[in-house]
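Q: Let me see the structure of the following:
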Amino acid sequence: MLYWGDMSFILLIPAMIFAIYAQGKVKTTFDRYLRVRNSRGYTGMQVARRILDSQGLYDVPIELTGGHLSDHYDPRKKVLRLSNAVYNGSSVASVGVAAHEVGHAIQHAKGYAPLMIRNFIAPIASFGSQAAWFLFVIGLMFPATGMMDIGILFFLVAVLFQIITLPVEFNASNRAIGLLENQGLLSSGELVPTKKVLQAAALTYVAATVVALSQLLRLLMIRGRRD
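A: Predicted coordinates:
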């Protein structure tokens, strides 16, 4: 059995607990500081626009998007998309998240290597994460096909995507804090809760990487038993 009947599933339990904790942490931290208005009264959109313009990125538009914590920078269309709570919000959480996403736009403009690598392997990783298990199961049923190893290779690309995402996210947060401080968009006291919001968000990426590595180790263990 590949799932509950397979004792290697135990490997995933600590990682899954960590992932659940990280998701809860980012939600509670964001919601907490979403109620703390920044002293300058800037909205997330205003902060994002000011930082973009200060970096010469006048051609990067800012769009309102649906969802909660759905904020992102689209490198394909060079568009910054902010959720309503961030776009129109004037909290320290709204400003921090907006600045973080601008950090990705700056990375893109400056050709930040980890971001370029992540963007390059993203389509392969997306396909690999979906196809890996199917190929692996086929390989389990028909070992001579070699599909098990192909499935593992596909999943390995997905794991590499998660790993390379970590420096991308940490760097974007560091850029955000630096720009907010240097441009006087937040007071020194407001930078502390802003860092907490971004650190909580980063924790979700760490958790995703831990889960992916645990899954990879599990696949290798199952393959090893087949040998």
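Q: alpha carbons only for contacts and neighbour counts from here, please
A: Fine.
Q: Quick check: buried residues in stretch 57-76?
A: 57, 60, 62, 64-65, 69, 71-73, 75 (16 or more other C-alpha atoms under 10 Å).
Q: Please report how far the residue nearest to the spatial centre of the chain lies from residue 26.
A: The centroid of the chain falls nearest to residue 205 when counting by C-alpha atoms, centre = their mean (5.1 Å). In this view, residue 205 and residue 26 are 11 Å apart by C-alpha to C-alpha, to the nearest Å.
Q: most distant residue from the middle of the protein?
A: Distance to centre of the chain, C-alpha atoms, centre = their mean, peaks at residue 144 (37.5 Å).
Q: and that residue, what is it in contact with?
A: The contact partners of residue 144, by C-alpha atoms under 8 Å, 6 or more residues apart in numbering, come to none.
Q: next one: residue 81
A: 62-65, 71-74.
Q: In JSON lines: the residues you listed, plus secondary structure.
A: Output for those, formatted as JSON lines (DSSP: H, G, I helix; E, B strand; the rest coil):
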{"residue": "62", "secondary structure": "strand"}
{"residue": "63", "secondary structure": "strand"}
{"residue": "64", "secondary structure": "strand"}
{"residue": "65", "secondary structure": "strand"}
{"residue": "71", "secondary structure": "coil"}
{"residue": "72", "secondary structure": "strand"}
{"residue": "73", "secondary structure": "strand"}
{"residue": "74", "secondary structure": "strand"}
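Q: Out of those, which is nearest to residue 193?
A: residue 71 (18.8 Å; C-alpha to C-alpha).
Q: what's the neighbour count on residue 115?
A: Residues lying near residue 115 (other C-alpha atoms under 10 Å) number 19.
Q: Residue 179 now?
A: Neighbour tally, residue 179, other C-alpha under 10 Å: 19.
Q: before we move on, which element is it in?
A: helix 147-182 (DSSP states H and E).
Q: how about this one, so we can line them up?
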Amino acid sequence: MLLGTYIVYFAIILLLPLYAQMKVKSTYNKYSKVRSTSGMSGAQVARTILDANGLHDVKVIESRGFLSDHYNPMTKVVALSSHNYNEASVAGAAIAAHEVGHAIQHKEAYSFLTLRHKLVPIANISSNASWIFVMIGIFASMGNMLLLGIVLLAVGVVFQFVTLPVEFNASSRAMDQMVSLGIIRNEEERHAKKVLSAAALTYVAATAVAVLELLRLVLIFTGMNRND
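A: Modelled structure (predicted):
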């Protein structure tokens, strides 16, 4: 029974993120080949939405790497991967608009984005330190050390949960902006939603895996106390 539970657990934490990544890649590859009727490159889409929202000080640059697109609130830069920056595709437009969605959140001091930025350094330190205490706690049978590791790991889980509304909201803003500005039309709206939904799935998968790992450690901790 215990072996079966662990098999299911490891299958989920391995296959769920893998499925999410495959879904993103396949969806992106499909719609990166569909040219948008507006004929605007990702860079043009980003610039158009930024200017429409008074964000003239935010720069749009080309970045290296596959799907390396992101918004840097410290430098106020929207960085788009090469294909998305240069090509006029539905996928590129959706991703560019999504990153600009984060810039709009930043401008409006969107509560979850503000909270996420505050949690970043805390979550990084907590996540890195948590496994030290977890390993010591498990191998040395020290319940207090394991509990400390669980608490630190829980901070990372909270960070994952806070990230979800940030990403969903950015995608919602992206769709609203693209439609209202005429960047995508008709069937392209459905295609853009598929791209953004696939991207969001990676965050959902990461959160689910984090929660499962936390629950596993909690069960180990309760079992350790029961044996004491």
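Q: where does the TM-score land?
A: The pair, once superposed, lands on a TM-score of 0.93 when counted by TM-score structural alignment, normalised by the length of structure 1; 223 aligned residues with a C-alpha RMSD of 1.7 Å.
Q: on that earlier part again, the alignment partner in structure 2 of the residue nearest to the centre of structure 1 and residue 21 of structure 2: what is the separation?
A: The equivalent of residue 205 of structure 1 in structure 2 is residue 203 (alignment by TM-score structural alignment). Going from residue 203 of structure 2 to residue 21 of structure 2 by C-alpha to C-alpha gives 10 Å.
Q: what's the helix or strand for the counterpart of residue 29 of structure 1 in structure 2?
A: Residue 29 of structure 1 maps onto residue 27 in structure 2, with residues paired by TM-score structural alignment. Assigned by DSSP H and E, residue 27 of structure 2 falls within helix 2-31.
Q: now swap in residue 66 of structure 2 and tell me
A: Using DSSP H and E, no helix or strand contains residue 66 of structure 2.
Q: What lines up with it in structure 1?
A: Looks like residue 66 of structure 2 aligns to residue 68 there (TM-score structural alignment).
Q: Grab the nearest non-local neighbour of that match.
A: Of all residues not flanking residue 68 of structure 1 in the chain, residue 83 sits nearest, at 6.3 Å (C-alpha to C-alpha, 6 or more residues apart in numbering).
Q: picking that back up, between whichever helix or strand comes after the helix holding residue 179 of structure 1 and helix 12-33, how many degrees?
A: As assigned by DSSP H and E, the chain's next helix or strand after helix 147-182 of structure 1 is helix 188-226. Between helix 188-226 of structure 1 and helix 12-33, the angle comes out at 160 degrees (axes from the mean of the first three to the mean of the last three C-alpha atoms, to 10 degrees).
Q: List the buried residues in helix 188-226 of structure 1.
A: The neighbour-count check on helix 188-226 of structure 1 (16+ other C-alpha under 10 Å) flags 190-191, 193-219, 222-223 as buried.
Q: Average offset of the helix or strand following the helix holding residue 27 of structure 2 relative to structure 1?
A: Using DSSP H and E, the next helix or strand after helix 2-31 of structure 2 towards the C-terminus is helix 42-52. Taking mean C-alpha distance after the TM-score superposition for structure 1, the mean distance separating helix 42-52 of structure 2 from the aligned residues in structure 1 is 0.5 Å.
Q: What's the match for residue 36 of structure 2 in structure 1?
A: Under the alignment by TM-score structural alignment, residue 36 of structure 2 pairs with residue 38 in structure 1.
Q: and residue 173 of structure 1, how many residues sit next to it?
A: 27.
Q: which residues touch it?
A: Neighbours of residue 173 of structure 1 in contact, by C-alpha under 8 Å, 6+ apart: 99-100, 103, 198.
Q: That one maps to what in structure 2?
A: With TM-score structural alignment as the criterion, residue 173 of structure 1 matches residue 171.
Q: Can you tell me how far its match is from residue 161 of structure 2?
A: Distance from residue 171 of structure 2 to residue 161 of structure 2, by C-alpha to C-alpha: 16 Å.
Q: From residue 196 of structure 2, how far out is the match of residue 173 of structure 1?
A: Separation of residue 171 of structure 2 from residue 196 of structure 2 (C-alpha to C-alpha) stands at 6 Å.
Q: Between the two, which contacts overlap?
A: residue 98.
Q: just to revisit the earlier point, wait, the match of residue 29 of structure 1 sits on residue 196?
A: No: using C-alpha atoms under 8 Å, residue 27 of structure 2 is not in contact with residue 196, being 9.4 Å away.
Q: so what sits against both of the two?
A: Here residue 27 of structure 2 and residue 196 share no contacting residue, scored by C-alpha under 8 Å, 6+ apart.
Q: What is the neighbour count of the residue nearest to the residue nearest to the centre of structure 1 when sequence neighbours are not counted?
A: Counting by C-alpha to C-alpha, 6+ apart, residue 205 of structure 1 lies nearest to residue 166, which is 6.5 Å off, once chain neighbours are set aside. Residue 166 of structure 1 has 19 neighbouring residues, counting by other C-alpha under 10 Å.
Q: How about the contacts made by residue 166 of structure 1?
A: Per C-alpha under 8 Å, 6+ apart, neighbours of residue 166 of structure 1: 202, 205-206.
Q: Residue 87 of structure 1 now?
A: 43-45, 64, 94, 98.
Q: Show me what residue 114 of structure 1 lines up with in structure 2.
A: By TM-score structural alignment, residue 114 of structure 1 lines up with residue 112.
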